[in-house]
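Trainee: missing the sequence, but the structure's below:
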C-alpha cells in the first residue's frame, strides 16, 4: 500500500464498519458488496439470485470479512422484515445501507394493468421506504450516525415515455431520500441517491421488449458501442466499478457533509439533456442534421 492510499483510507474511515446491501448478490450489487468488503467493511446482503450471491459471499469472506446473506425477494415486505431481524442478530449495529434493487420493463402506460403498476412502485420505491425504516434503529445503535444510499435513475429527472410508473417511483425515492436527509440530519444519518443511466445489468436487458432484444442479436457490438458513444458524452455506459466507487465515497467520511443529494453517475447524459453527438459531421445537436438525416430516413433527396 502506498502512502497516498493509506492517507485516503484513513480519511475515508470505512474499515471496521458494517453494511447492508439490498440486492447485493449479483451484477451492480455484487460490485458494491465486494468494493465495501475490500475497504474493510463487514456486509449483510440479500438477493433473489442464490447462485450469484454464493459467489459474492465466498469472495467477500476470502477478503477476511464477516458476511451474512439470505436469498429473499426484497420486494416482499415479510421477507425483508425477516432479513432485517436476522441482520440485527448477526451485527450489533449498522453504519451503511445500500438499496440497489429496482427494475422495470418498457411498455406504454395505458397497456399496464394494476398488478404491473403496483409491482413497479413496490420494487422501485415501496421496499426502499421499508428498508430505511428498518435500518435507522440499527444505525442509531452505533451512536455515530451512518450513510444510507438509495439507487434511483436518470429517468427520475426527465420525462421517460414508456417507463412512466418506473420514473415516477424512482422520483418518489429521490424525494423521500431528500426528506429523510432533513429529518435525520441532526443524528448524523446521511441519505443520498445515486442516479445511473444505462448500465451493464440484467435489469436493463430484461427491460427491453422481446422483439427489441431479438433485434439486438443481429447488431454488431461495435455498432451498439457507436450508438452509446452518440448518447453518452463519456463515450459509453458507466462500468460497475464507477457505481461502486460512488457508493464508497458516499458511505465514507469523505462525504461527511454530503446529504440529501443525488449523484449522477451517468457519463454526462443528464448534463447533455438531449444533445447527442450525431455522426456524419452533425456533431452535438438535439436533432440530427443534414449529415445524418439521409441515413436515418433513406428517401430520395433533392
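Mentor: Thanks, I have it. Keep in mind the model is a prediction, meaning the values are calculated, not measured.

Trainee: When you work out contacts or count neighbours from here on, use the C-alpha atoms and nothing else.
Mentor: Noted.

Trainee: counting contacts, what elements does whatever helix or strand residue 175 lives in pack onto?
Mentor: Taking DSSP states H and E as the definition, residue 175 sits inside helix 164-183. Applying 3 or more CA pairs under 8 Å, 6 or more residues apart in numbering; DSSP states H and E, we find helix 164-183 packed against helix 114-121, strand 146-151, strand 189-196.

Trainee: Recalculate using a threshold of 7 Å.
Mentor: Applying 3 or more CA pairs under 7 Å, 6 or more residues apart in numbering; DSSP states H and E, one finds that helix 164-183 contacts helix 114-121, strand 189-196.

Trainee: and those, which is most packed in?
Mentor: Greatest average neighbour count among those goes to strand 189-196 (a mean of 26), per mean count of other CA atoms under 10 Å.

Trainee: Run through who's touching that strand.
Mentor: When contacts are defined by CA atoms under 7 Å, 6 or more residues apart in numbering, strand 189-196 is touched by residues 145-154, 174, 177, 180-181, 259-266.

Trainee: the inter-axis angle of the helix holding residue 175 versus strand 146-151?
Mentor: For helix 164-183 against strand 146-151, the angle by axes from the mean of the first three to the mean of the last three CA atoms, to 10 degrees is 170 degrees.

Trainee: quick one: buried residues of helix 164-183?
Mentor: 164-178, 180-181 (16 or more other CA atoms under 10 Å).

Trainee: got the contact list for the helix or strand encompassing residue 89?
Mentor: Per DSSP H and E: residue 89 is located in helix 77-90. Residues from elsewhere that reach helix 77-90 (CA under 7 Å, 6+ apart): 44, 72-74, 134.

Trainee: Can you list the buried residues in that helix?
Mentor: Quick answer for helix 77-90 (16+ other CA under 10 Å): 80, 83-84, 87-88.

Trainee: In JSON lines, list the residues you listed along with distance to residue 64.
Mentor: What follows is the buried residues of helix 77-90, written out as JSON lines (distance: CA to CA, whole Å):
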{"residue": "80", "distance to residue 64": "26"}
{"residue": "83", "distance to residue 64": "23"}
{"residue": "84", "distance to residue 64": "23"}
{"residue": "87", "distance to residue 64": "19"}
{"residue": "88", "distance to residue 64": "21"}
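
Trainee: let's bring in a second one:
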C-alpha cells in the first residue's frame, strides 16, 4: 500500500469535484480524501453536501463545499470564484455531473433536449474553462477526469440527445488533451454503463421503474450475468478507483483516453449469454431461449 501511495503521489494535492456530494460523486470525494487530497466540491443536495464534507473533515482534509447547480453558468462561475479564493491552485478536476431520462427523441420536449446537452456537455466546457487557469497555477500540470458513458459509443435508443452530448464530451476531452498536453495537464474520461445509483434509477421512467422494483434481486443477478462479462455491474467505488488511477502519477503518461469501467460491457458489444442456449454468446437468442420465450 505504501508503495502504491508513493507511486501515485496524491498526498497533499487539491481537487475540484463538480457533483461530489452523493452517489458516484461522493464515492470519488471520499476516495480522494482517503488518498490525502484536499477537496472543493459543489452539488445541489444540501443534506449530502453536509455529510460528505463532515466525512472528509474527519479524515483531516481541507474542504470547501457550496450549493451550486453546475448546469447554471452563473452558479458554476461563482463556485469557481470561491474555490480560487480557497485554493491558490488545484491539481485535479473531476466533472461527475450528468444524467437524463429515457424517452424517445420525438416525444422529448425541446427544453428537455437543451437541458440534456447542458447537463452532459455544456457545463463540462464551462468547468474546464474555469479550471484550467487554476491547474496552471500549480506549475506542475494536473489531471482532468470527465465522465462520459457507454451510450456515447453505441446507438442508444431512448437516450439520443444524452448519448450525443456525452459523445461530444468524449471528443472535446480528447481535443483538450492535445491542447493542454504542453502544459502537463492530462485529460481522460471514464465511461460507466450500468452502475447502482439513484441517478441511474431516476433515468428509467414509469411504468418500467415500478416493474424494475418488482423484479426480485436474483432475477437482476441473472440478467447481469447475461449482459456483463464479469457477471456483475461495477459499484460506485470501482468508478472512484478509476478516478484515483487517472488522477495519480500512476497515469502520468496517459491522456486523451476513455477508460470503460463497465465489467466488460463495451467490449462485448451486445453479445449476451442467453440462459437456455447452453452457454451460447450471441446478440440474438438461439433455439433454447426462443422456445422458452415463445413456445
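Mentor: Cool, got the structure. It should be emphasised that the depicted structure is a prediction, and the values quoted were computed from it without experimental measurement.

Trainee: In structure 2, which residues correspond to the helix holding residue 175 of structure 1?
Mentor: Mapped onto structure 2 using TM-score structural alignment, helix 164-183 of structure 1 spans residues 160-179.

Trainee: quick one: the helices in structure 2?
Mentor: Assigned by DSSP state H, structure 2 shows helices spanning 2-8, 23-34, 46-58, 73-86, 110-117, 123-137, 160-180, 198-202, 208-214, 217-227, 236-247, 265-268, 287-294.

Trainee: Output those helices as a markdown table; include the columns distance to residue 274 of structure 2.
Mentor: What follows is the helices of structure 2, written out as a markdown table (distance: least, CA to CA, whole Å):
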| stretch | distance to residue 274 of structure 2 |
| --- | --- |
| helix 2-8 | 40 |
| helix 23-34 | 30 |
| helix 46-58 | 40 |
| helix 73-86 | 46 |
| helix 110-117 | 34 |
| helix 123-137 | 39 |
| helix 160-180 | 27 |
| helix 198-202 | 25 |
| helix 208-214 | 20 |
| helix 217-227 | 6 |
| helix 236-247 | 26 |
| helix 265-268 | 13 |
| helix 287-294 | 7 |
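
Trainee: To residue 276 of structure 2, which of those helices lies closest?
Mentor: Nearest of the helices of structure 2 to residue 276 of structure 2, taken as CA to CA: helix 287-294 at 4.8 Å.

Trainee: Tell me which other helices or strands the closest one touches.
Mentor: Looks like helix 287-294 of structure 2 contacts no helix or strand (3+ CA pairs under 7 Å, 6+ apart).

Trainee: Go through it and flag the buried ones.
Mentor: residue 289.

Trainee: which non-adjacent residue is nearest the counterpart of residue 99 of structure 2 in structure 1?
Mentor: Using TM-score structural alignment, the equivalent of residue 99 of structure 2 in structure 1 is residue 103. Nearest residue to residue 103 of structure 1 in three dimensions, chain neighbours excluded: residue 203, at 5.7 Å (CA to CA, 6 or more residues apart in numbering).

Trainee: Closest one of the buried residues of helix 77-90 of structure 1 to residue 6 of structure 1?
Mentor: Distance to residue 6 of structure 1, by CA to CA, is smallest for residue 87 among those, at 30.4 Å.

Trainee: The closest one matches what in structure 2?
Mentor: Checking TM-score structural alignment: residue 87 of structure 1 goes with residue 83.

Trainee: How about residue 118 of structure 1?
Mentor: In structure 2, residue 118 of structure 1 lands on residue 114 (TM-score structural alignment).

Trainee: now the helix holding residue 175 of structure 1, how far from the chain's geometric center?
Mentor: 14 Å (CA atoms, centre = their mean, to the nearest Å).

Trainee: Over to stretch 224-232 of structure 2?
Mentor: From the chain centre to the centre of stretch 224-232 of structure 2 is a distance of 20 Å (CA atoms, centre = their mean).

Trainee: picking that back up, the inter-axis angle of the helix holding residue 175 of structure 1 versus helix 114-121?
Mentor: With the same axes, to 10 degrees applied, the angle from helix 164-183 of structure 1 to helix 114-121 works out at 40 degrees.

Trainee: contacting residues for residue 247 of structure 2?
Mentor: Contacts of residue 247 of structure 2 (CA under 7 Å, 6+ apart): 92, 143.

Trainee: Just give me the match in structure 1 for it.
Mentor: Match for residue 247 of structure 2 (TM-score structural alignment): residue 251.

Trainee: just residue 146 of structure 2 next, same as before
Mentor: Matched to structure 1 by TM-score structural alignment, residue 146 of structure 2 sits across from residue 150.

Trainee: Verify the stated contact: its match with residue 97.
Mentor: No. Applying CA atoms under 7 Å, one finds residue 150 of structure 1 not in contact with residue 97, separated by 8.2 Å.

Trainee: measure the counterpart of residue 64 of structure 1 in structure 2 to residue 201 of structure 2 for me?
Mentor: Aligned by TM-score structural alignment, residue 64 of structure 1 pairs with residue 60 of structure 2. Residue 60 of structure 2 sits 33 Å away from residue 201 of structure 2, going by CA to CA, to the nearest Å.

Trainee: what residues are up against the closest residue to residue 151 of structure 2 other than its chain neighbours?
Mentor: Excluding its sequence neighbours, the residue lying closest to residue 151 of structure 2 (CA to CA, 6+ apart) is residue 163, at 5.1 Å. Residues near residue 163 of structure 2 by CA under 7 Å, 6+ apart: 151-152, 156.

Trainee: how far away is residue 3 of structure 2 from residue 140 of structure 2?
Mentor: Applying CA to CA to residue 3 of structure 2 and residue 140 of structure 2 gives a distance of 22 Å.

Trainee: Neighbour count for the two, which is higher?
Mentor: For residue 3 of structure 2 versus residue 140, neighbours defined as other CA atoms under 10 Å are more numerous around residue 140 (12 against 8).

Trainee: measure the more buried one to residue 37 of structure 2 for me?
Mentor: From residue 140 of structure 2 across to residue 37 of structure 2, the span is 16 Å (CA to CA).

Trainee: Quick check: the aligned residue for residue 44 of structure 1 in structure 2?
Mentor: Aligned counterpart of residue 44 of structure 1 in structure 2: residue 40 (TM-score structural alignment).
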